[in-house]
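Asker: Below is the sequence, then the predicted model.
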Amino acid sequence: MEKAESIFIAANRWVLIVILAAMSIIVFSNVVARYLTNYSIIWADEVARYLMIWMTFLGAGLTLRYGGHVAITNVMDGLPPRAQRILRAVIVVCLLAFFLLMIWIGYAYAMRVHLQLTPATRIPFSYIYAAIPVGFALLAIHLLLIVRGYVAENRFKEAADVPGDIAGSLSA
């Protein structure tokens, strides 16, 4: 199971790296082209925007894994340990329910706009809106992978604890 989790995390990270690199190259190329030739790449802004959308949804799960989302812990801190664990379990159930609802709604929305085409690249908008169900599915998977440590100990993964960590593998 740890090997599968390691592959899953590494794949998620590399997809984000590739998307960020593609965005950077596209935007940089567009700036250079505009500066040197007074010509703008017609599709550059659109593609960079859609890549940003995908990067946001695909990266949300990794951010959840490390506890990087905004949290207000005043109520949690004021409770006894057993009540804290119960509250964290309730939070996990609510998050999972929300993620599943968003997968369903996101899929329905993506299917609803499949006939609409983007202005510059002329691809169906469903490809862009597919980021919603895919991103929330990844959020659900990441949540399920950290649920035991989170509910029991209010612990998120640290970069050094995560199998397949890019930083750890580079320094080893």
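Answerer: Yep, that arrived.
Asker: make it CA atoms for all contacts and neighbour counts henceforth
Answerer: Will do.
Asker: just how off-centre is stretch 19-36 within its chain?
Answerer: How far stretch 19-36 lies from its chain's middle: 23 Å, per CA atoms, centre = their mean, to the nearest Å.
Asker: in it, what counts as buried?
Answerer: The neighbour-count check on stretch 19-36 (16 or more other CA atoms under 10 Å) flags 19-20, 23, 26-27, 30-31 as buried.
Asker: try this one next to it:
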Amino acid sequence: MKRINSLAELTAALALLALSALMLINVFARNVIRQSFIGTETLAVYFMIWITFIGAAVIILQYGHVSVDFFLRMARTREGLSRAIGLLTVATALVISGFFIWYGAQLAYQLFMRGGRVATLGISQGYIYAFITVAMVLMFCNALILGWRLLIGDRSSYPGDYLQDDAP
């Protein structure tokens, strides 16, 4: 699973690099050549969506999603509370990613079957939603792994351990 997560991180990094290059090229083209390229804005939006969903899938293992640090700091000294917060995080991630997998797969399938195309790029819209569905499958798997680690008592998987101390 570490290799898959590393590949996902590399994919997100490459998408960010491509997004940056697209925007620089488009700014140059608009200001110097007085012409813009068709589809660059659409492609940039899709890259941003992909980066977001890939990142969400990978950071679940490090509790990188939005959290209330107050509760995590309070849970540092209480193993049961820390474990409960971790399991709540896992349950939430499983429900949300399951929702995205179920409806994303249906939407992608319908778009592939109906022939919905992105006008400026000439590709099926199904690819965009299929990619999101794949990223959510990764998030689901990572949440299952995290949940298993919490259930077997792997202390390194508890959420309070990922906080950094305020003191220097």
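Answerer: Received, thanks. On a predicted model such as this, the values are computed, not experimentally measured, just so you know.
Asker: picking that back up, I'd like to know which of the buried residues of stretch 19-36 of structure 1 is nearest to Leu58 of structure 1.
Answerer: Ranked by distance to Leu58 of structure 1 (CA to CA), those are led by Ile19 at 10.0 Å.
Asker: In helices, which of the buried residues of stretch 19-36 of structure 1 appear?
Answerer: 19-20, 23, 26-27, 30-31 (DSSP state H).
Asker: Considering these, which is situated nearest to Val134 of structure 1?
Answerer: Distances from Val134 of structure 1 to these, taken by CA to CA, are shortest for Ile19, at 15.1 Å.
Asker: In structure 2, what residue corresponds to that closest one?
Answerer: Matched to structure 2 by TM-score structural alignment, Ile19 of structure 1 sits across from Ala15.
Asker: and its match, what does it touch?
Answerer: By CA atoms under 8 Å, 6 or more residues apart in numbering, Ala15 of structure 2 lies in contact with 47-48, 50-51.
Asker: again, only using 6 Å
Answerer: Phe47 (CA atoms under 6 Å, 6 or more residues apart in numbering).
Asker: how close does it get to Arg30 of structure 2?
Answerer: From Ala15 of structure 2 across to Arg30 of structure 2, the span is 22 Å (CA to CA, to the nearest Å).
Asker: wait, Gln29 of structure 2 sits on Ile38?
Answerer: Heads up, residue 29 of structure 2 is Ala, not Gln. No - shown here, Ala29 of structure 2 and Ile38 do not form a contact pair, counting by CA atoms under 6 Å, at 11.2 Å.
Asker: Can you give the distance of the top helix by length along structure 2 from its chain's centre?
Answerer: Assignment by DSSP H gives helix 79-114 as the longest helix of structure 2. Mean C-alpha position of helix 79-114 of structure 2 versus that of the full chain (CA atoms, centre = their mean) differs by 11 Å.
Asker: Need the three-state assignment for the closest residue to Thr63 of structure 1 other than its chain neighbours.
Answerer: Residue nearest to Thr63 of structure 1 in three dimensions, not counting chain neighbours: His69, with 6.4 Å by CA to CA, 6 or more residues apart in numbering. Secondary structure, DSSP: H, G, I helix; E, B strand; the rest coil: His69 of structure 1 is coil.
Asker: Need the counterpart of His69 of structure 1 in structure 2.
Answerer: Aligned partner of His69 of structure 1 by TM-score structural alignment: His65.
Asker: can you count the residues close to its match?
Answerer: When neighbours are counted by other CA atoms under 10 Å, His65 of structure 2 registers 13.
Asker: From Gln35 of structure 2, how far out is the match of Ile19 of structure 1?
Answerer: In terms of CA to CA, Ala15 of structure 2 sits 24 Å off from Gln35 of structure 2.
Asker: same check, this time on Ala44 of structure 2
Answerer: Taken as CA to CA, the span from Ala44 of structure 2 to Gln35 of structure 2 is 17 Å.
Asker: Comparing the two, which shows the higher neighbour count?
Answerer: Ala44 (19 against 12).
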